[in-house]
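A.B. asks: Next comes the sequence, and after it the predicted model I'd like to discuss.
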Amino acid sequence: MKNLHVVKRGQVNKYEEIITYLSQDECYWLNNDVWDVTKEIFIGDKVHNCKHINFENFNNVLLKNEIKYYLLYNFRNKNLTGQYMMSLANGFKHFSSFLNKYYYNVNSFNDIEYKEIENKWKFYLANNSVKVNMQKSGGQTIISILLVIKFIIKFYDNRDETEKDVWYIKNIKGVNVRATQNMSANRLNFKDIPEYYRETVKRYFKTIITKKSFSLCCNILTYIRYFFTSFYSRGYKDGFVENLQREDIEIYVYLLLNDRKGKSKSQTAYYISYLRRFLEYIQMAQYDKAPKKEVAFLIFQDDIPNYSIESNTKRAVKFIPEPILKQIDNNIMDLPHPEFIPIYILLRETGWRGTDILNLRYDNCLEQIWNNKEQKYNYYLCGEITKTGIAQLKIPVRDKVAEMVQKCIDKAKELSTEENNSEKYLFNTYEGKDKGYPLSKRILVYSIYRLISDKNITDVKGDLYHFKLHSLRHTRAKEYVEQGMGISVIQQILGHQSLQMTVHYATVSENILYEKWKKTEDLDLFRVNTETNELEQVDLDSEDGQNLVRYEYVKKNLDAVKVPFGVCFKLAKLPCKQQMNFCLTCASFCTTVENIPEYEEEIENVKKQINISERCGRELWAEKNRTYLKLLEDTLEKVREQKIVHKNGKSREEVR
């Protein structure tokens, strides 16, 4: 503990943490400067035919202990392999000589600027004729030894994460990040934001980091970074944001559109729309460095490219052709990575997103619920749908699939510890840098591609058939529809927020379309007389004729569909305005006393969702469900009083 009286404030306790860690195994790591890798408490065997890691040449004890801590901590947490650690140790001869020459009297790597030591290290290597070939692992390891410094600097940094210039998402509570994202590698880097505006941008991100998804926050930072880079590269100085004029924005938009010519119009639009949101917020919140002129007079709606045509094209649903699907299903047991077989089967069985399947937890993903009609227990798959904010969605699965899930649960319980699977993922990674995270969706996709290649699964043109994982969801939705399942039931199974999204997915194949069309032939206004083989016009004054006219009118002009709690009588030519809201508030919606049991059941379900959300700490979801609950209760009260609730009533059919 020599010289610790001059160590930075707060650094003493952190150094004591290092000493405590190295004091494990009867102080073997602290007291020995030669580590025997063949010991059972270490690697247990020679590495590259070497038996020892030698620290004897490091004269500065404080730096030596920090290096020891870096190696031992990262090896035991499986961030470093034995081979890589031994490669680092082979560079200790040069590194110790370098530290003894330049940093013999410093108390910690934390006292050294990283850029300073990096430049000196490279200069030292060059002066001592040490060739560094970055194309070879040896050369990379010589440079990578500086990762010790980065690790130690980060270790000593006790500031709140949002005070730093690089935010590691795993250190910020409440961030909306998918289970399939490796939080140890996810960060927001503000270092490229000009120093003058960096705190302003970081303050803004504090307000959105727990409200928006992490991936969206990354994109927003990219848009804002581009904005600052564009202005500073053209000679603008600190303070330009406060004095922005419309002319400045016009030039920026012009250069942006030229820079992104031929690229995604929707992404280009985000560069402007999210910039406008940022400037509007800091202006309304009265940030010191906000624009003085109203943002409404700086950025106009017309500045944002219209990308509606492109977005409609992109949203075209991609179904996997049935012959292709059968080939994949029949060969799935030959998947190159067999641990992904249950994941594929669940994707096919449920139609859930890949992230939802990978987010399943072994302690609550399978449940048995009593079926009064069949007088037996049925299996349900239970999971959290993060995209739409459903804390717990339960859908029925076949017994054979449930048996498979139970085997996965038993295996996960056997392999899991608090150290390697603290989140209790059903499909977990138990070692390596992704330890404690679900299996990789990227590797799943790669395995399916390998299977397609190995089994020569081709399309009609003879090309290997590749698809995005999300196509399995589209395909399952189509299968549900073709099997006659109600659209509102499909909405619940898929975990959609709105019927509009379910309808978008749930189209039918041409064969099914033909079968349904055939059944409506007898509704034609003109019918064939089988005796004379001539067309005969239907008598429109007859009862059949009146019913037929009414049917044809409704079919052509109204989009009458069954929705939860009632029926929608929206005009076919009008878009659904409730895609992101509830049908309950729509003028086209009609509900009666017949729907009262649905309201009562849904109210109980929403109350349960609120309890689950509060228990899981999902306050945002709980608040949304409380809003929904009030809407349900208010509508139910109106139905009980008025018997029928339909805002526009008869006028809907009178509209021409």
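C.D. replies: Cool, the structure landed. No experiment lies behind these values; they were computed from the predicted model shown. Numbers count the residues shown, from 1 in each chain.

A.B. asks: CA atoms for contacts and neighbours, from now on please.
C.D. replies: Will do.

A.B. asks: Whichever strand or helix holds K326: how far from the chain's middle?
C.D. replies: Here K326 sits within helix 322-331, counting by DSSP states H and E. Mean-position distance between helix 322-331 and its chain equals 28 Å (CA atoms, centre = their mean, to the nearest Å).

A.B. asks: Following element in sequence after that helix, please.
C.D. replies: helix 341-350.

A.B. asks: buried sites along that next one?
C.D. replies: 341-344, 346-350 (16 or more other CA atoms under 10 Å).

A.B. asks: Serialize these to TSV and add fields for distance to Y21.
C.D. replies: As requested, those are exported to TSV (distance: CA to CA, whole Å):
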residue	distance to Y21
I341	41
P342	40
I343	39
Y344	42
L346	43
L347	44
R348	47
E349	48
T350	47
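
A.B. asks: ok, the residues you listed vs K8, which is closest?
C.D. replies: I343 (50.6 Å; CA to CA).

A.B. asks: For the residue nearest to the closest one when sequence neighbours are not counted, give its distance to Q181.
C.D. replies: Once flanking residues are discounted, I343 sits nearest to I357: 6.8 Å by CA to CA, 6 or more residues apart in numbering. In this view, I357 and Q181 are 14 Å apart by CA to CA, to the nearest Å.

A.B. asks: Which of those two has more residues huddled nearby?
C.D. replies: Shown here are I357 and Q181; by other CA atoms under 10 Å, I357 has more neighbours (28 against 17).

A.B. asks: residues touching the more buried one, list them.
C.D. replies: Shown in contact with I357 (CA atoms under 8 Å, 6 or more residues apart in numbering): 343, 346-347, 383.

A.B. asks: That one in helix, strand or coil?
C.D. replies: At I357 the chain is in helix, as set by DSSP: H, G, I helix; E, B strand; the rest coil.

A.B. asks: ok, P338 to Y344 distance?
C.D. replies: 10 Å.

A.B. asks: Is K78 in a helix, a strand, or coil?
C.D. replies: coil.

A.B. asks: for comparison:
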Amino acid sequence: MSTVYRPVPTPEKWREIEETLTGYWEKDRWDITDPIFDEFRPERWTLPNKIIDFSRLQPGIKEEVKFFFIHRLREYTLRLQTAVSYGTCFARLADFLKQVYPGIGSFTDFKIEIVMTRWRSYLVEQGVSVNKKGRLSSTQYETLLQQVYQFMLNFYDDREEFEKNVWDVRKIPGAKYTQNESRYLLSFEDIPFPFRPLAKRYLKVRVGIRSYSQCNTDLIALRLFLRFIHEQYPHWQDLKKLSRKDMENYLAWYRSYTEGWQKQHRDCLLSLRGFFDYIQRAGYPEAPEKPHFSLLFKEDFPKRAIRSEEDIKFIPEGVLKQLEENLEQLTPSQYIPIVVLLRATGWRISDILNLRYDNCLDRTAQAGGSAAIFPKLRC
């Protein structure tokens, strides 16, 4: 019987945390007006709070939260404004942990599903409002706990990335992702356990040849489909007996579940068809015995919406003219070269932000000129 792997803090990992929390970062009260935050702080600060106070958090938890903040700030995947906003949750989080988990010293000791349920109940008792859908009106409390938990779990997990249930594509050689975006995780935790190895094997191939965005769509498609099949056939360990009737039942449920998804509705079906096609051609032992074209028909796919000129959003010419005439007044001034490149090239903002000064030009054999190198276009 397989056991669930749970990473734990090791002396080596804890030493890395201690080495990070030196100098200014040793303090339990961070003043974001300090020069150490200059590279993270916007020129115009709109929040009234300028202090992040970790002092009430219990030992172990406090160091992990600080480590999370430092890493995410340095990676530019956490804005300083968001960090300060999270800091306003610390008082309640500290009181909650002291009441419910007084002896806990690491986020890895949590069973996150149980903790989140108790955390929500505690917050409601403390007067945090609930919206009409029964969810907390302020999402930062839940987001903080979930993000720190997941971050520390990944940090302590020394297994090969493909063995984990949550992949960080930044750690996968050859993975294609946009560096200026904060999305880089692929989670298999919601894939039913019997089908998880199948999903991982397939995504291991995809992550090296497709973008993160496409892989995420593939994963959503697999998650929806495999959970549906697992509910219908809890004893199934593979998809060998999958039939057209099963697909008809799935499509009926899927149309209802994805109502309003528009583009994503079609994209997930295309991902599912690609999944069936590949695992059959590759000879996966779990693959359906019936050929993929007898499982999903052409008419199962909604027609692609045709966009009219009215659907395309343009910036009015007058606004663009004002921008060009007052470009030198743009603040911060670091944005000026970006705007110039956007106007001169017509490229997407993600392409511009991925340019690197030392290798942004390359000679092209076709035109004999120069062309920008975009990470997402590399083979």
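C.D. replies: Cool, the structure landed. Values in this document were obtained by computation on a predicted structure and should not be read as measured data.

A.B. asks: Put one on top of the other, what's the TM-score?
C.D. replies: TM-score for the superposed chains, counting by TM-score structural alignment, normalised by the length of the second structure: 0.69, backed by 348 aligned residues with a CA RMSD of 4.8 Å.

A.B. asks: Over to stretch 177-186 of the first structure now: how far is its first residue from its last?
C.D. replies: 9 Å.

A.B. asks: Please apply the same query to stretch 308-324 of the second structure.
C.D. replies: With CA to CA as the measure, stretch 308-324 of the second structure spans 29 Å from end to end.

A.B. asks: May I ask you to name the longest helix in the second structure?
C.D. replies: Determined from DSSP state H, the single longest helix within the second structure is helix 212-232.

A.B. asks: For the next helix or strand after that one, give me every contacting residue.
C.D. replies: As assigned by DSSP H and E, the chain's next helix or strand after helix 212-232 of the second structure is helix 244-257. For helix 244-257 of the second structure, contacts defined as CA under 8 Å, 6+ apart pick out 225, 228, 265, 294-296, 300.

A.B. asks: Could I have the PyMOL command that selects the buried members from those residues?
C.D. replies: To isolate the buried members of the contacts of helix 244-257 of the second structure in PyMOL, using 16+ other CA under 10 Å:
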select buried, resi 225+228+265+295+296
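
A.B. asks: Pull the most distant pair out of the contacts of helix 244-257 of the second structure.
C.D. replies: H265 and S294 (20.2 Å).

A.B. asks: ok, back up a step: tell me what angle the helix holding K326 of the first structure forms with helix 341-350.
C.D. replies: If you take axes from the mean of the first three to the mean of the last three CA atoms, to 10 degrees, helix 322-331 of the first structure sits at 140 degrees to helix 341-350.

A.B. asks: Buried residues, helix 322-331 of the first structure. List them.
C.D. replies: Buried residues in helix 322-331 of the first structure (16+ other CA under 10 Å): 324, 328.

A.B. asks: secondary structure class for D95 of the second structure?
C.D. replies: Once three-state DSSP is applied, D95 of the second structure turns out helix.

A.B. asks: the helices in the second structure, which residues?
C.D. replies: Counting by DSSP H, the helices of the second structure are 11-20, 61-74, 80-87, 90-100, 112-125, 140-156, 196-206, 212-232, 244-257, 263-281, 317-325, 335-345, 349-353.

A.B. asks: Show the contacting residues for the closest residue to Y177 of the second structure other than its chain neighbours.
C.D. replies: Using CA to CA, 6+ apart and skipping the chain neighbours, the partner closest in space to Y177 of the second structure is Y212 (5.1 Å). Residues in contact with Y212 of the second structure (CA under 8 Å, 6+ apart) are 169, 175-178, 184.

A.B. asks: Tell me which residue of the first structure matches up with Y212 of the second structure.
C.D. replies: Applying TM-score structural alignment, one finds that Y212 of the second structure aligns to F214 in the first structure.

A.B. asks: Pull up the gap between the most centrally placed residue in the second structure and V205 of the second structure, please.
C.D. replies: In the second structure, the centroid-proximal residue (CA atoms, centre = their mean) is R183; its distance is 3.4 Å. Using CA to CA, R183 of the second structure is found at 19 Å from V205 of the second structure.

A.B. asks: Repeat that for F67 of the second structure.
C.D. replies: Counting by CA to CA - F67 of the second structure and V205 of the second structure are separated by 33 Å.

A.B. asks: Between the two, which has more neighbouring residues?
C.D. replies: More neighbours surround F67 than the other of F67 of the second structure and V205, with 21 against 11 (other CA under 10 Å).

A.B. asks: and the gap between the residue mapped onto the more buried one from the first structure and K8 of the first structure?
C.D. replies: Counting by TM-score structural alignment, F67 of the second structure lines up with Y69 in the first structure. With distances taken as CA to CA, Y69 of the first structure is found 19 Å from K8 of the first structure.

A.B. asks: so who does Q609 of the first structure touch?
C.D. replies: Contacts of Q609 of the first structure (CA under 8 Å, 6+ apart): 390-392, 622, 625.

A.B. asks: Return the set of buried residues in the longest strand anywhere in the first structure.
C.D. replies: The longest strand of the first structure (DSSP state E) is strand 376-385. Neighbour counts using 16+ other CA under 10 Å place 378-385 of strand 376-385 of the first structure among the buried residues.

A.B. asks: Show me the two of these that sit farthest apart.
C.D. replies: N378 and I385 (21.4 Å).

A.B. asks: now the helices of the second structure in CSV, with distance to S106 of the second structure?
C.D. replies: Output for the helices of the second structure, formatted as CSV (distance: least, CA to CA, whole Å):
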stretch, distance to S106 of the second structure
helix 11-20, 11
helix 61-74, 5
helix 80-87, 18
helix 90-100, 11
helix 112-125, 12
helix 140-156, 9
helix 196-206, 27
helix 212-232, 30
helix 244-257, 38
helix 263-281, 38
helix 317-325, 50
helix 335-345, 41
helix 349-353, 37
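
A.B. asks: what comes up buried for stretch 360-379 of the first structure?
C.D. replies: 360-362, 365-367, 378-379.

A.B. asks: same question but for stretch 206-220 of the second structure, I mixed them up
C.D. replies: Across stretch 206-220 of the second structure, burial judged by 16+ other CA under 10 Å covers 206-212, 214-220.

A.B. asks: okay, these in a markdown table with distance to R74 of the second structure next?
C.D. replies: Shown next, in a markdown table, are these (distance: CA to CA, whole Å):
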| residue | distance to R74 of the second structure |
| --- | --- |
| R206 | 29 |
| V207 | 25 |
| G208 | 26 |
| I209 | 28 |
| R210 | 27 |
| S211 | 24 |
| Y212 | 22 |
| Q214 | 27 |
| C215 | 26 |
| N216 | 25 |
| T217 | 28 |
| D218 | 30 |
| L219 | 28 |
| I220 | 29 |
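
A.B. asks: which other helices and strands contact the helix holding K326 of the first structure?
C.D. replies: helix 441-454 (3 or more CA pairs under 8 Å, 6 or more residues apart in numbering; DSSP states H and E).
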